[in-house]
Every structure is written in structure tokens, then in C-alpha cells.
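Visitor: structure for this input, please:
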Amino acid sequence: MTETKSSTEAGIEATFKKDLLTYLQDARDALLWKLEGLSEYDVRRPLTPTGTNLLGLVKHATAAEALYFGETFGRPFEAPRPWITGEAEPNSDFWATPEESREEIVGRYRAACAHADATIAALPLDAVGRVPGGRSTVTLHHGLVHMTAETQRHAGHADIVRELVDGVTGQRRGGENTAPGDEAWWAAHRARVEQAARTAAGEPAPRA
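Guide: The predicted structure follows:
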């Protein structure tokens, strides 16, 4: 027999969901806007030795949203499988093939997020599901915390990759949460940080 939650418990649960969704959506939005204004090459090109790229981060986030808020709770959503489940080529969800368009990947991500939001709205936080691949059971609350942390982490990856592409920084359009300063200010700041690192390590200053 299912217990009916009191109005107080329901209110607390609604607040928890709202708070988690606020931070999750903030990360989703940041991940997508990091692609804006870039060429087809720049959203796809690898900027780290392990191949990290902007469009691949969105593709991976799609797979994660679909996994944790789709099949885990018996609400499947068609999306790439995360390679970590053992059902795809290693790292296949972290990059886009030439045949996969930017519009297709971004559109599927938006759809996966909408599907996830519907799952979150439909189920209580203590609803139990099983992550595909033989993993242990998880609650919806666990899934929300996990996806919020994971998406924020990948939004941070996107911050660095976008800065490496064209120098654009910030959590949102307009550079919010980034210190004000022109190119000369940032060059001086970087030099100051470099000098601090060398001094701490006992290394000589770089030659002019």
C-alpha cells in the first residue's frame, strides 16, 4: 500500500526538486551556449590529448540524461548509449561523426532534457529505478544529484575548451562571473600567476 505524503512532505519534495532542477538547467544552458557563434570545425575539434570537444560533451550529456531519467525508470528515450555501459565503442559518446549534424545532436539533447524533466515531474524523489548494465538500484533523488553534478562538471570542461578556441569565457552570455578586464589586463594577470607559480617552485623568472 502506497503511503500518501503530507502536504508538508510534498512541499519539501517540491522544493528539493526545484533547487536541483535549477542547478541542472543552469549547467544544461551553459553547455549549449558554449557552442554558439563557432564554426562547424571549432565545435568538433579536440582541444586536449584525450580529445575533449564541445559537441562531444553535448552528445555525452544526452546519453547520460537518457540513461538516468529514461530506461532507469522504465521510460526509455532513444539516444546514444554511454560507452561506459559496455554497449558502445569506447568513448563513442564523446565525439561527433561527420554524419551527425550539430542540429541533430543539439536537438536530441534538448529532447532528452525535456524527457528527463517529464520523468522528474511524474515520479517522487524516492522512486526506485535500476541503471542499465547491471548496476545497483538508484532513487530519482540520487539520479538528480548525479546528473546535476555530472552536467556541471562537463559545463566546466566546456568553459576551458571554449576559452582555448576563441578566448570566450563566462558562465553565461556576456561573461557573467568572470572578472572584468581587457586583453592587456588578462595578459598581466596571467603573467602574475605564472610568476607566483615559479616563485613557489623556486624556479627562475622567464626571460623577457
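
Visitor: going by C-alpha atoms from here, please, whenever you check contacts or count neighbours.
Guide: Will do.

Visitor: so which residues of the chain form helices?
Guide: Counting by DSSP state H, the chain has helices at residues 7-33, 40-44, 54-69, 102-122, 140-166, 183-201.

Visitor: out of these, which comes closest to Glu176?
Guide: Minimum separation from Glu176 across those (Cα to Cα) falls at helix 7-33, 11.4 Å.

Visitor: the closest one - contacts with which helices or strands?
Guide: Helices and strands touching helix 7-33, by 3 or more Cα pairs under 8 Å, 6 or more residues apart in numbering; DSSP states H and E, are helix 54-69, helix 140-166.

Visitor: excluding residues flanking it in the chain, which one is nearest the most centrally placed residue in the chain?
Guide: For the chain, the residue nearest the mean C-alpha position is Thr151 (2.6 Å; Cα atoms, centre = their mean). In space, and not counting its chain neighbours, Thr151 is closest to Ala27: 5.8 Å by Cα to Cα, 6 or more residues apart in numbering.

Visitor: that neighbour is in contact with Asp159, isn't it?
Guide: No. Assessed by Cα atoms under 8 Å, Ala27 is found out of contact with Asp159, at 11.0 Å.

Visitor: neighbour-wise, which of these two wins?
Guide: Remark: of Ala27 and Asp159, Ala27 carries more neighbours, 23 against 20, as counted by other Cα atoms under 10 Å.

Visitor: how about the contacts made by that one?
Guide: Residues counted as contacts of Ala27 (Cα atoms under 8 Å, 6 or more residues apart in numbering) are 148, 151-152, 155.

Visitor: please repeat the previous calculation with a cut-off of 10 Å.
Guide: Neighbouring residues of Ala27 by Cα atoms under 10 Å, 6 or more residues apart in numbering: 21, 147-156, 171-172.

Visitor: closest to Ala122 among those residues?
Guide: Among those, and counting by Cα to Cα, the member closest to Ala122 is Leu21, at 13.9 Å.

Visitor: one more, for comparison:
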Amino acid sequence: MTPFTAPDPKATLHRYLRIQRDQLIAKLDGLDERDVRWPMTPTGTNLLGLVKHVASVQLDYFGEVFGRPSGRTLPWFADDAEPNADMWATAEETREEILDLHSFSAAHSDATIDALDLTAVGAVPWWPEARRQVTLHQILVHMTVETARHAGHADIVREMIDGRAGNDDGNLPDRTSAQWTAHRERIEDAARKAR
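Guide: Got it, this is the predicted structure:
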């Protein structure tokens, strides 16, 4: 029997971050320009905006925080930008530009992750002074959680658009439309009875 060798913690965290990035981007597959931009919640949550947001904050957390600026200016983070400008795409911003930003952001972040040890220290200038000093380990966890959170939002938004749900990893049962309808009716019935 081969002895167990614990995986490298940085490689493990990085792998999970990459998985979440891929799952977020995959939610745009097969949708037209309107659908990737359409606000699906009262607060305007939309697929392309989620990608734009994650790409943007990832650049700051793995760039500015560790003194590794990307050289890319993000106008939606300017002091005079409107609130939440990073959460939606203007008509002039193309899907390709935002996907390019996401790829650039991932590559820049990956370079930081590869170059530094988990114990490398950085500073998050937009966090309160008491919590401002961080390690790469902390930021890797933070951005993996942030990306997973928004990938989950994207999963629900995509299901609302065209019914496509999950990420083809076997975690969602394979059911017909009729079976999903019956499942939902059962949950609705339980909710009615519970009140």
C-alpha cells in the first residue's frame, strides 16, 4: 500500500479557484448578447456583470494587495464611477472584452500565486485598518469563496434564463422536465403545509 501524501495546500486552493472560474465562465455558453446582460433580479444581477465583477476584484486582490499591479485601468473602480458599475456591462462593452479581462485577470492572478508563498504578506487598502494586513493564503481562500459565491449566483441566473442548471458534474439528478415539475410541486406543497 502506497503511503498517503498530503497534497500541497497552495496547489489545492489554486485548483479550486480555477474550477470556480471555469464554472462561472461556462454559464455564458450558448446565450445571446441580451441574455448574458439581462438583469434577472431586482438588484440587477446578470451573467456578464458577474464575470466582469469577479475579473475586476481578482485583479485587485492578487495584484494591488501584493504590490503586483496589473497595469490595467478599470474605469468602473474610479472614484467618480457610479456605484456597482463593475456589476453590469454597458452597451459599448463587448462580451469579448469582458472575457478577455477575465482571462487577463486569471493569468495575472495565477502569476502572483505561482510567484509567492502562502505566507507572503500583502495589504488590502480598502479593508478596515485592523484587518488590512493579509497573507496570500487568506486571499486565495477569500477569492475562491468570492468566485464560488458568484458562480452560484450565475448558476441560478442561468436556470432562470433557459432552464440550464448545474455544471455537468453529477451533483444534479438527471430528470426529465416532467420529473422536475413534479419535484417542484412537491416542494411547493411542503411549503404550503409548513405555514
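
Visitor: hang on, the earlier thing: which neighbours do Ala27 and Asp159 of the first structure share?
Guide: Shared contacts of Ala27 of the first structure and Asp159, defined by Cα under 10 Å, 6+ apart, comprise 153, 171.

Visitor: Asp86 of the second structure contacts His53, doesn't it?
Guide: Yes. If you go by Cα atoms under 10 Å, Asp86 of the second structure and His53 touch, sitting 5.1 Å apart.

Visitor: common neighbours of those two, please.
Guide: Shared contacts of Asp86 of the second structure and His53, defined by Cα under 10 Å, 6+ apart, are found at Trp76.

Visitor: which one in the second structure is aligned with the residue nearest to the centre of the first structure?
Guide: In the second structure, the residue paired with Thr151 of the first structure is Thr147, using TM-score structural alignment.

Visitor: could you measure from that match over to Ala194 of the second structure?
Guide: Applying Cα to Cα, to the nearest Å, the value for Thr147 of the second structure to Ala194 of the second structure is 34 Å.

Visitor: also Ala89 of the second structure?
Guide: For Ala89 of the second structure relative to Ala194 of the second structure (Cα to Cα), the value is 41 Å.

Visitor: so these two - more neighbours on which side?
Guide: Ala89 (22 against 7).

Visitor: thinking again about what came up before, closest one to Pro80 of the first structure among the helices of the first structure?
Guide: Between Pro80 of the first structure and the helices of the first structure, the tightest spacing by Cα to Cα is seen for helix 54-69, at 5.3 Å.

Visitor: in the second structure, what residues pair with that closest one?
Guide: Going by TM-score structural alignment: helix 54-69 of the first structure matches residues 47-62.

Visitor: superposed on the first structure, what's the mean shift for the matching stretch?
Guide: Here stretch 47-62 of the second structure, set against the first structure after superposition, deviates by a mean of 0.5 Å using mean Cα distance after the TM-score superposition for the first structure.

Visitor: circling back: CSV for the helices of the first structure, including distance to Pro80 of the first structure?
Guide: Formatted as CSV, the helices of the first structure follow (distance: least, Cα to Cα, whole Å):
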stretch, distance to Pro80 of the first structure
helix 7-33, 18
helix 40-44, 17
helix 54-69, 5
helix 102-122, 10
helix 140-166, 16
helix 183-201, 40
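
Visitor: from the ones you listed, which stretch is densest packed?
Guide: helix 54-69 (a mean of 26; mean count of other Cα atoms under 10 Å).

Visitor: so who does the residue nearest to the centre of the first structure touch?
Guide: With contact taken as Cα under 10 Å, 6+ apart, Thr151 of the first structure is in contact with 23-28, 30-31, 57-58, 60-61, 64-65, 157.

Visitor: out of the contacts of Ala27 of the first structure, what pair is the most spread apart?
Guide: Met147 and Arg172 (19.7 Å).

Visitor: what's the distance between the aligned residue in the first structure for Asp29 of the second structure and Glu194 of the first structure?
Guide: In the first structure, the residue matched to Asp29 of the second structure (TM-score structural alignment) is Glu36. Separation of Glu36 of the first structure from Glu194 of the first structure (Cα to Cα) stands at 31 Å.

Visitor: before we move on, what about Phe94 of the first structure?
Guide: Distance from Phe94 of the first structure to Glu194 of the first structure, by Cα to Cα: 32 Å.

Visitor: cool, Thr151 of the first structure as well?
Guide: 30 Å.

Visitor: Asp166 of the first structure too?
Guide: Counting by Cα to Cα, the separation of Asp166 of the first structure from Glu194 of the first structure is 21 Å.

Visitor: same thing with Glu13 of the first structure?
Guide: 47 Å.

Visitor: picking that back up, distance check, the aligned partner of the residue nearest to Thr151 of the first structure in the second structure against Met87 of the second structure.
Guide: Correspondence of Ala27 of the first structure to the second structure, assessed by TM-score structural alignment: Gln20. As defined by Cα to Cα, Gln20 of the second structure lies at a distance of 18 Å from Met87 of the second structure.
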